[in-house]
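Trainee: all I have is the shape, not the residue letters:
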């Protein structure tokens, strides 16, 4: 396990860092040496590399070393990266030339730009993707710090992260709503059992996020949690976003004219600031020509490719979603990219990592938020979903599985043309998980366009909504792929590490 410390001193510095970036230099100079304020993490692991993230309390050089032994006796340094005010003292370094299918231990140290004083180092670990077959295990979920439920240290903080960490997965797929930029926290929330939920509250979490620093502060808040820090140091992340990274149910052309919480009304402006903060605060591999792009393919050996898609950035306005000619959802470029990348994939299993489910109806007032719009033929945003599903069939792409979150409960859905209005597709599975640490809701209504059948679901009973994490209805999913058979086992789990439901999926072998 990685050695990682999280002291009260660091937590207080992290809290102060969120109030204003300009306060950082005077605060940090009071310290005798630099500090790593919010831990370390790795992400987008490949067979020969990974992205390493960290944050200092001042202008510094980010020093990263890696080794194949925990003792770090064979440590190799990579060129230092200067971190400062342009990125809120965060840094991302891409490690390259790593051996495949190897445990990698890395050490991050911050060096003061003025006098070279070094911080205490932090160490983490990850395993590079294999070039050949080996067993693969990973976890996925979404929804962190939503609906008013932040870090309550008396209740152990964000404990689902500790549960996932106990499985030592190869990586973690965060399916979106990585933060709740539109969800201010109160210091205390009275619960139905008479107890009090006590949130740690930082300046950034006292109002909706509008400025770049406030969006940054949403991520930094989550990284204050000791469970999240330990998890981030142990498990590499593949992250995507959905709506709450900006504001609930947003679309690019939206104006928040009726929301008095916002002085900045333009979602074009707010989403641009949020996207910058997202990539600064996440260990994502960014495309130089499109630095804010979220969709990407992450390959994890011959058994698995993950296609991370973005159902938020390229969408049209939220409407009743019944346009016969269709309405933008994924966007033409992303749709073409997804088709091209799936055709080129030679992996046994192709995971489509979606930030929203297909057949569950998600409403935005009188309008629809995702692709589902009610029973009937393909209309509105369903056109893009139908295009993907029919292409998979026509191109004879096998073994596709959809993973998602968003709806704040866990479910297993099987889709089949035998039950569907639209029938030009092969049967497939969609698995839903979450929340990781947010309010629990459900169940959703379903749309028969693509023929979903609910094989399992767990959600609040009797119309209850926004149940706190302390009620135990916090969920994640676990996927295991066996090297010798190629069988994928999907398990739906809760925060107490109880297996709620599972299924074994036999791969179809292409001829």
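Mentor: Received it, and whenever you're ready, just let me know what you need. Just so you know, these numbers come straight off a predicted model, no measurement behind them.
Trainee: drop to CA atoms for contacts and neighbour counts, all remaining ones
Mentor: Noted.
Trainee: off-centre distance for stretch 256-270?
Mentor: Averaging C-alpha positions (CA atoms, centre = their mean, to the nearest Å) puts stretch 256-270 24 Å from its chain's average.
Trainee: what comes up buried for it?
Mentor: Across stretch 256-270, burial judged by 16 or more other CA atoms under 10 Å covers 256, 265, 267, 270.
Trainee: contacts for that stretch, please.
Mentor: Here stretch 256-270 makes contact (CA atoms under 8 Å, 6 or more residues apart in numbering) with 207, 208, 210, 211, 246, 250, 251, 252, 253, 254, 255.
Trainee: only the buried residues of the helix or strand hosting residue 14, if you could.
Mentor: In the assignment (DSSP states H and E), residue 14 maps to helix 8-17. For helix 8-17, the neighbour count (16+ other CA under 10 Å) marks 10, 11, 13, 14, 15, 16, 17 as buried.
Trainee: repeat that for stretch 275-290.
Mentor: 275, 276, 277, 278, 279, 280, 281, 282, 283, 284, 285.
Trainee: presented hereafter is structure B, for comparison with structure A:
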């Protein structure tokens, strides 16, 4: 053995002894790597939070894990030192043909999370991956690369999911989603909920016991947020969905605080104090998501809007409707008449993100242009009868920037714009008009709103109140449903088919899945939205 190799092994042993203590070292881990490393022994399985992949591109994707042998303890069972983690990517699900491998450092500064940007892979095909720490191996995850830019692409299938309040239901929908093995998953947000643990949940017909309870009080500190993510990510159904396909992550409000807007919260906390909470929440979000290192937050700011392109078929424009918006008008209430919603100074995306989006829309050559975002853009009158009642936390409270975005789509001559949304805890299919009060004959875009994974409990097929809203807005809202589930989108060069998958129950385990509705849009014919 060369002096260099011998010295390197001695250094590895000394590092591991310092990091874990003398009793932690059992020997050397050998594998398809260029050198051997000291192998720590964990008293508890370190991959409690599972594995995930995200951000697929034609030549690779991000793979993620986070070492947390004791997720709820202070320090989550890890030392205050960096730990080396091996990673492998295979061409087959049994990992018999390893095509990429390496090591990464899980650092305590980032909760011992690992974000590996894998490159050099082939486009438009599945791969499998896993991690090794000491003697421990993670579960094997499945990912998939995107088609090459401009490559003729005949079909893609992806899923939409979000709003997964831990206390209000089981994640049965995630288990079913995992079996779909979609090309990717778009998570529109509300991955966690920030409130304290509650045994009861109040409803109109009286209190009901929560399905399962949040650990601890409302979350504020970095450790609080880490524990809350740990509680969610330890759910095996959610782990299965992450391990089945790459995810594109965005956030809505509950990853930080209900209905937050820029540096303002709903409790009139001084912005300088709320910025501290945002900073800790953003760090925990990054630590627990399969995001690129370029998304690492800087203070209370995080770069989340971005574009992914899939062959010549679709552009996925992922938007951030929280970080740059002005405060909600009209006291953040559902209101009938309020001049503030017409403010020319209102911002939803912020001018920089809005300009970025306009540039992407003008420069597109794909058949479909997707705005993947959080809050409803359809301008719905939420109260049947006289007046026009609006949800001011949605785009309805930001009429000026909404008008600018829709004009950008129209001025770019785009006839195949699709808006994907969450937040409402209901399924909606509808059309977006430049002036919702006086709809034009042809809509600007079609919007599909995905229901929640669990938020809201079991739900029902159709709420009576929402039936009245649909009758009040016949030009915009074409269909609705109030059960839990997820959405599948099947996209071809000529058609977009949205399939709404719903569960009969989530407050008990074992809910059954079914297709409640399929809606189809023809490419370049935005008025063609119909049931299929």
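Mentor: Happy to help now that I have it. Since the model is a prediction, treat every value here as computed from it, not as a measurement.
Trainee: among the contacts of stretch 256-270 of structure 1, list the two that are farthest apart in space.
Mentor: 207 and 253 (22.8 Å; CA to CA).
Trainee: what residue of structure 2 matches up with residue 306 of structure 1?
Mentor: Residue 306 of structure 1 maps onto residue 316 in structure 2, with residues paired by TM-score structural alignment.
Trainee: please apply the same query to residue 230 of structure 1.
Mentor: Counting by TM-score structural alignment, the partner of residue 230 of structure 1 is residue 240.
Trainee: same question, residue 52 of structure 1
Mentor: By TM-score structural alignment, residue 52 of structure 1 lines up with residue 63.
Trainee: in a strand, that match, correct?
Mentor: Yes: counting by DSSP: H, G, I helix; E, B strand; the rest coil, residue 63 of structure 2 is found in a strand.
Trainee: residue contacts, it?
Mentor: Residues near residue 63 of structure 2 by CA under 8 Å, 6+ apart: 51, 52, 53, 54, 114, 115, 116, 117, 118, 129, 290.
Trainee: quick check, residue 242 of structure 2 in contact with residue 49.
Mentor: No: Residue 242 of structure 2 is beyond contact range of residue 49, at 10.6 Å (criterion: CA atoms under 8 Å).
Trainee: between those two, which contacts overlap?
Mentor: Counting by CA under 8 Å, 6+ apart, nothing touches both residue 242 of structure 2 and residue 49.
Trainee: host element of residue 7 of structure 2?
Mentor: Per DSSP H and E: helix 3-20 holds residue 7 of structure 2.
Trainee: show me what that helix packs onto, helices and strands only.
Mentor: Counting contacts by 3 or more CA pairs under 8 Å, 6 or more residues apart in numbering; DSSP states H and E, helix 3-20 of structure 2 packs against strand 37-40.
Trainee: mind listing the strands for the stretch 101-250 of structure 1?
Mentor: With DSSP state E, counting those that start in this stretch as the criterion, the stretch 101-250 of structure 1 has strands at 103-112, 122-127, 136-141, 171-174, 188-190, 196-198, 237-239.
Trainee: the aligned residue in structure 2 for residue 407 of structure 1: neighbour count?
Mentor: In structure 2, the residue equivalent to residue 407 of structure 1 is residue 424, according to TM-score structural alignment. Residues near residue 424 of structure 2, counting by other CA atoms under 10 Å, number 19.
Trainee: for the closest residue to residue 457 of structure 2 other than its chain neighbours, give its distance to residue 292 of structure 2.
Mentor: In this structure, residue 457 of structure 2 finds its nearest non-sequential neighbour in residue 168, 5.2 Å apart by CA to CA, 6 or more residues apart in numbering. Plainly put, residue 168 of structure 2 is 31 Å away from residue 292 of structure 2 if you go by CA to CA, to the nearest Å.
Trainee: try residue 464 of structure 2
Mentor: Taking CA to CA, one finds residue 464 of structure 2 at 44 Å from residue 292 of structure 2.
Trainee: element containing residue 121 of structure 2, please.
Mentor: Going by DSSP H and E, residue 121 of structure 2 is not part of any helix or strand.
Trainee: residue contacts, it?
Mentor: Counted by CA under 8 Å, 6+ apart, residue 121 of structure 2 has contacts 58, 59, 60, 145.
Trainee: with residue 373 of structure 1 instead?
Mentor: Counted by CA under 8 Å, 6+ apart, residue 373 of structure 1 has contacts 320, 321, 322, 361, 379, 447.
Trainee: can you flag the buried ones in these?
Mentor: 320, 321, 322, 361, 379, 447.
Trainee: next, the buried residues of stretch 177-194 of structure 1.
Mentor: 177, 178, 179, 180, 181, 182, 183, 184, 185, 186, 187, 188.
Trainee: how far does that stretch sit from its chain's centre?
Mentor: 20 Å.
Trainee: stretch 489-499 of structure 1 too?
Mentor: The answer for stretch 489-499 of structure 1 is 18 Å, by CA atoms, centre = their mean.
Trainee: same check on stretch 208-217 of structure 1?
Mentor: The answer for stretch 208-217 of structure 1 is 18 Å, by CA atoms, centre = their mean.
Trainee: which part of structure 2 matches that stretch?
Mentor: The aligned range for stretch 208-217 of structure 1 is 218-227, by TM-score structural alignment.
Trainee: quick check, central residue of structure 1?
Mentor: residue 174 (2.4 Å; CA atoms, centre = their mean).
Trainee: what about that one, distance to residue 282 of structure 1?
Mentor: Residue 174 of structure 1 is 11 Å from residue 282 of structure 1, by CA to CA.
Trainee: map residue 96 of structure 1 onto structure 2.
Mentor: By TM-score structural alignment, residue 96 of structure 1 lines up with residue 119.
Trainee: do the same with residue 438 of structure 1
Mentor: Match for residue 438 of structure 1 (TM-score structural alignment): residue 455.
Trainee: check whether that match really touches residue 424, as I assumed.
Mentor: No: taking contacts as CA under 8 Å, residue 455 of structure 2 lies outside contact range of residue 424: 9.6 Å.
Trainee: the stretch 251-400 of structure 1: helices as residue ranges?
Mentor: 267-281, 332-344, 382-394 (DSSP state H, counting those that start in this stretch).
Trainee: how close does the first one sit to structure 2?
Mentor: By that I understand helix 267-281 of structure 1. When structure 2 is overlaid, helix 267-281 of structure 1 sits 1.8 Å from its aligned residues on average, using mean CA distance after the TM-score superposition for structure 1.
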